[in-house]
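Participant: Sequence and predicted structure below; questions after.
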Amino acid sequence: MRAIWKGALTFGLVNVPVKVYSATEDHDVPLHQVHAADGGRIRYQRICELDGEVVPYAEIDRAFDDGERTVVLTKDDFASLPSERSREIDVVEFVPTEQIDLLTLDRAYYLEPDSSSPKAYVLLRRTLEATDRTAIVRFSLRQKTRLAALRVRGDVLVLQTLLWADEVREAAFPSLDEEVRISAKELELSASLVESFSGDFDPSEFADEYQQELRALIDAKLADGDAVDTAATFGEPDEDEGGGEVIDLLAALRASVERSRASRSAEETRPDATTEKRKKKA
C-alpha cells in the first residue's frame, strides 16, 4: 500500500503524526469500451465548446454556474481556502460508539503512525478501546472538508468518513403509515425462519460469483488466442508532506485535560451556557 495523505491527528495539545491509506479496493475486472468492428479503443477527449480545441488536463479549471452567470475557480483559488491548506485531523468530540448511525458511514482509511515512536498512537487506540468511544473528527482531503469517525480495528486506527446530515435522505413511505396487523403465529413462524438461517458472519465465506465468472471467461478467450496486443501505463499519486513529532506526550495530555476542565467549568458557570452549547453543536 502507498500512503495517499500525510498529516497529524490532534486532540487537545496532543499531536499524532499519521499516514493515511485507503482501507478498501475495488476487485471488479477492469473493462473499457472498444469499437465493435475492429476492437479499436474508444477514448474521450476534453473539447472546449467555444473554439472546438482539445484542452490538456493541466489547462482545465472548474466553475460554478447559477444558470445566468459562471464563476471560474482556479487551482490557486482552491489552494487559498483554509481547509485545503490544513494538514490536521482535528478531534471534535468523543461519542459513545453506538451513537454512530451505520447509514452515515462512507469510505474507510487506515492510519499508520508516522513518527519515530508510536506511543501517542497506541495511547489513543487503547483509550478508545477502554472507553468504548468513537472520535468524531474533521479533516480536509482532495479539496473537500470531511467529517469522519475514528475507531479501532484490531491494532489499527481506522478513519471512516461520514455523510453530512443533509446527505442522508428521510425515509417517508405512505404505505408504512397504514396499520398492519401481525398475528402471534405469523411472528412465531417468522422468528423460526430467522433462527434456521442463523450463524456467525464470516466475510471470507462469500465471493463475488459474477466477477469470478467474468475472469474465467476472459482467461478462456486468452487461452484461445482471441485477443490483441495492448500496452497501458498507470501513474500513481504523489505522496504529500506533513506531520510532526510529539515532544512531550505526558505534558501535552496534562495541559489538554486542564484546559478542557477549565473551559467546561467556565462554560457551566455562565447563565446562558446551555443555549451557547446548543449553538456550538449546531
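Facilitator: Arrived safely. Numbers count the residues shown, from 1 in each chain.
Participant: hey, let's count contacts and neighbours off CA atoms from now on
Facilitator: OK.
Participant: hang on, residue 116 is in a helix, isn't it?
Facilitator: No - counting by DSSP: H, G, I helix; E, B strand; the rest coil, residue 116 is located in no helix; its state is coil.
Participant: That one - how many residues pack around it?
Facilitator: Neighbours of residue 116 under the rule other CA atoms under 10 Å: 9.
Participant: How much space separates it from residue 16?
Facilitator: According to CA to CA, to the nearest Å, residue 116 stands 11 Å off from residue 16.
Participant: Also residue 105?
Facilitator: For residue 105 relative to residue 16 (CA to CA), the value is 23 Å.
Participant: okay, the two: which has more neighbours?
Facilitator: residue 16 (28 against 15).
Participant: Doesn't the more buried one belong to a strand?
Facilitator: Yes - Residue 16: assigned to a strand according to three-state DSSP.
Participant: Please pull up the helix or strand immediately following the helix or strand encompassing residue 219.
Facilitator: Of the helices and strands defined by DSSP states H and E, residue 219 is found in helix 209-223. Next helix or strand after helix 209-223 toward the C-terminus (DSSP H and E): helix 249-269.
Participant: elements contacting that following helix?
Facilitator: strand 14-22 (3 or more CA pairs under 8 Å, 6 or more residues apart in numbering; DSSP states H and E).
Participant: Just want the angle from the strand it packs on to helix 249-269.
Facilitator: Here strand 14-22 points in a direction 100 degrees away from that of helix 249-269 (axes from the mean of the first three to the mean of the last three CA atoms, to 10 degrees).
Participant: how about strand 14-22: buried residues?
Facilitator: Using 16 or more other CA atoms under 10 Å as the burial criterion, the residues of strand 14-22 that qualify are 14-22.
Participant: what does stretch 107-116 give?
Facilitator: Of the residues in stretch 107-116, those buried under the neighbour-count criterion (16+ other CA under 10 Å) are 108-115.
Participant: Return the member of these nearest to residue 158.
Facilitator: Checking those against residue 158 by CA to CA gives residue 110 as the nearest, at 4.8 Å.
Participant: do you know how far that closest one is from residue 58?
Facilitator: To residue 58, residue 110 is 31 Å away according to CA to CA.
Participant: need the contact list for residue 256.
Facilitator: 12-14 (CA atoms under 8 Å, 6 or more residues apart in numbering).
Participant: Could I get the residues you listed in TSV, plus columns for distance to residue 30?
Facilitator: Shown next, in TSV, are the contacts of residue 256 (distance: CA to CA, whole Å):
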residue	distance to residue 30
12	44
13	45
14	43
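Participant: Quick one: name whatever helix or strand follows the one helix or strand residue 76 maps to.
Facilitator: Per DSSP H and E, residue 76 falls inside helix 75-79. Later in the chain than helix 75-79, the nearest helix or strand by DSSP H and E is helix 82-85.
Participant: take the one below as the second:
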Amino acid sequence: MRSIWNGSISFGLVSIPVKLYSGSEDRRIDLDMLDKNDHARIRYKRVNEDTGKEVEWKDIVKGYKKDDGYVILEKEDFDQANMKKTKTIDIEEFIDEDEVADVLFKKPYFLEPQKEGGKSYNLLLQALKKTGKLGVATFVMRQKEHLSLVGIYRDALVLHVIRFEDEIRNPGELKLTKTKVKAKEVDMAVSLIEQYTSDFDFKKYKDIYNDQLMKIIESKATGKKPKVEEYDSEPTQADDLMAKLKASLEKKKSKAS
C-alpha cells in the first residue's frame, strides 16, 4: 500500500507521527465509454475555452473567480490556509461508539506509526480499546477539511472520515406516508427480525455483483446470450402484509430445521 497523507495524530499534548492509508478499495469493473456506431473510445480533453486548444496538466492551475478575474492559488496556499490541520489529525474529544449514526460514515483509512511513534501509537490504541471510545478529530487532506472518528480495527488505528452536519440533507423533505400499521403486524415483523438476528460475520458478505457482471461480459464475448436471473419485485400490498409476514416466518423456520 502507498500512503496518501503523512503527518501526526494528537490527543492532549501527545503527538504521534503517522502515515494514512486508504482502508478500502473500489472493486468496480473498469469500463470504457465508446461510440455506439464504431466502438471507438471516447476521450475527455482539457480544452482552453477561448482558444479551443488542449491544455497539459502541468499548465493547469486552480483559481477563485473574483469580480472580472481570477485569484490563482498555488499548492502552498492550500497548505497555509490552516497549517496545523494540514499536518495534524487533532483529536478534540472522545465519544461512545454507539453515539454515531451510520449515515455519517464515508470512508475508512488505516493509520500506521512512523519512526519514533510506535509507543505513543500503541498507547492510544490500548486506551481506545479499554474505554470503547472513539476520538473525534478534524484535519485537512486534498484541500478539504474533514471531520473524522479514530477507532480500532484488527489491532490497528482506523480513521473514519464522517460527514459534517451541513452535509446531511433534511429527511423532512421526503414524501413519507402516515399509513397506520396494526399492532399485530408490528409484533409479527418483530418476530421476523428476531428470527433473522445473528452475530455479524464480516466474512459472510461478498461483493458478487462484479463477478456476475464479468460472467455476462465473458458470455457476450463468445457470442452467447447471457443467462438472466428472474426477479419478482412486485410491492407487497397493504392488505397482504400479514400473509407475507407469516410466510416469511415459516420459510425461516423450515430452513432452520
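Facilitator: Sure thing, it's come through. Small disclaimer: the values here were computed from a predicted structure and weren't measured.
Participant: Can you pull the TM-score for these?
Facilitator: Here the TM-score for the pair of chains, by TM-score structural alignment, normalised by the length of structure 2, is 0.76; 222 aligned residues with a CA RMSD of 2.6 Å.
Participant: For the helix holding residue 76 of structure 1, list every residue counted as buried.
Facilitator: Buried, per 16+ other CA under 10 Å, within helix 75-79 of structure 1: nothing.
Participant: Packing partners of that helix?
Facilitator: By 3+ CA pairs under 8 Å, 6+ apart, helix 75-79 of structure 1 packs against no helix or strand.
Participant: Give me the residues contacting it.
Facilitator: Outside helix 75-79 of structure 1, the residues that touch it by CA under 8 Å, 6+ apart are 61, 84-85, 143.
Participant: Any chance of CSV for these, columns neighbour count and distance to residue 222 of structure 1?
Facilitator: Rendered in CSV, the data for the contacts of helix 75-79 of structure 1 read as follows (neighbours: other CA atoms under 10 Å; distance: CA to CA, whole Å):
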residue, neighbour count, distance to residue 222 of structure 1
61, 10, 42
84, 16, 46
85, 13, 48
143, 12, 42
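Participant: where do the strands sit along the stretch 151-257 of structure 2?
Facilitator: Along the stretch 151-257 of structure 2, the segments classed as strands by DSSP state E, counting those that start in this stretch run 156-162.
Participant: what does the stretch 1-150 of structure 2 give?
Facilitator: So, for the stretch 1-150 of structure 2 - with DSSP E, counting those that start in this stretch - the strands run 5-11, 14-22, 62-66, 69-73, 88-96, 105-113, 133-141, 144-153.
Participant: Distance from the chain centre to the fifth one, please.
Facilitator: Right, the one you point to is strand 88-96 of structure 2. Counting by CA atoms, centre = their mean, to the nearest Å, strand 88-96 of structure 2 is centred 20 Å from the centre of its parent chain.
Participant: next one: the third one
Facilitator: On the basis of CA atoms, centre = their mean, strand 62-66 of structure 2 sits 30 Å off its chain's mean C-alpha point.
Participant: Strand 69-73 and that one, what's the angle between them?
Facilitator: Using the same axes, to 10 degrees: strand 62-66 of structure 2 against strand 69-73 is 140 degrees.
Participant: ok, now the second one?
Facilitator: Relative orientation of strand 14-22 of structure 2 with respect to strand 69-73: 110 degrees, computed using the same axes, to 10 degrees.
Participant: mean offset of strand 14-22 of structure 2 relative to structure 1 (after superposition)
Facilitator: Superposing on structure 1 and averaging over aligned pairs (mean CA distance after the TM-score superposition for structure 1), strand 14-22 of structure 2 comes out at 0.9 Å.
Participant: Tell me the helices and strands packed up against that strand.
Facilitator: strand 5-11, strand 105-113, helix 118-131.
Participant: That strand aligns to what range in structure 1?
Facilitator: Aligned using TM-score structural alignment, strand 14-22 of structure 2 spans residues 14-22 in structure 1.
Participant: Mind listing residues that contact that stretch?
Facilitator: 1-10, 108-115, 120-121, 242-246, 249, 252-253, 256.
Participant: Likewise for stretch 60-68 of structure 2?
Facilitator: Against stretch 60-68 of structure 2 from outside (CA under 8 Å, 6+ apart): 70-74.
Participant: Buried ones among these?
Facilitator: The buried subset of the contacts of stretch 60-68 of structure 2 - by 16+ other CA under 10 Å - is empty.
Participant: Now tabulate those in a markdown table and tack on distance to residue 246 of structure 2.
Facilitator: Listed next are the contacts of stretch 60-68 of structure 2 as a markdown table, based on distance: CA to CA, whole Å:
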| residue | distance to residue 246 of structure 2 |
| --- | --- |
| 70 | 65 |
| 71 | 66 |
| 72 | 65 |
| 73 | 63 |
| 74 | 64 |
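Participant: Can you tell me which of these is nearest residue 183 of structure 2?
Facilitator: Minimum distance to residue 183 of structure 2 across the contacts of stretch 60-68 of structure 2 is 61.1 Å, recorded for residue 73 (CA to CA).
Participant: which residues sit in contact with the closest one?
Facilitator: 61-64.
Participant: for structure 2, longest helix please?
Facilitator: helix 241-256 (DSSP state H).
Participant: In that one, which of the residues would be classed as buried?
Facilitator: Applying 16+ other CA under 10 Å to helix 241-256 of structure 2 flags 242, 245-246, 248-249 as buried.
Participant: Can you give me the neighbour number for residue 218 of structure 2?
Facilitator: Residues lying near residue 218 of structure 2 (other CA under 10 Å) number 13.
Participant: Same check on residue 149 of structure 1?
Facilitator: For residue 149 of structure 1, the neighbour count with other CA under 10 Å is 24.
Participant: check contacts around it.
Facilitator: 134-137, 159-162.
Participant: I'd like to know how far it sits from residue 100 of structure 1.
Facilitator: Plainly put, residue 149 of structure 1 is 8 Å away from residue 100 of structure 1 if you go by CA to CA.
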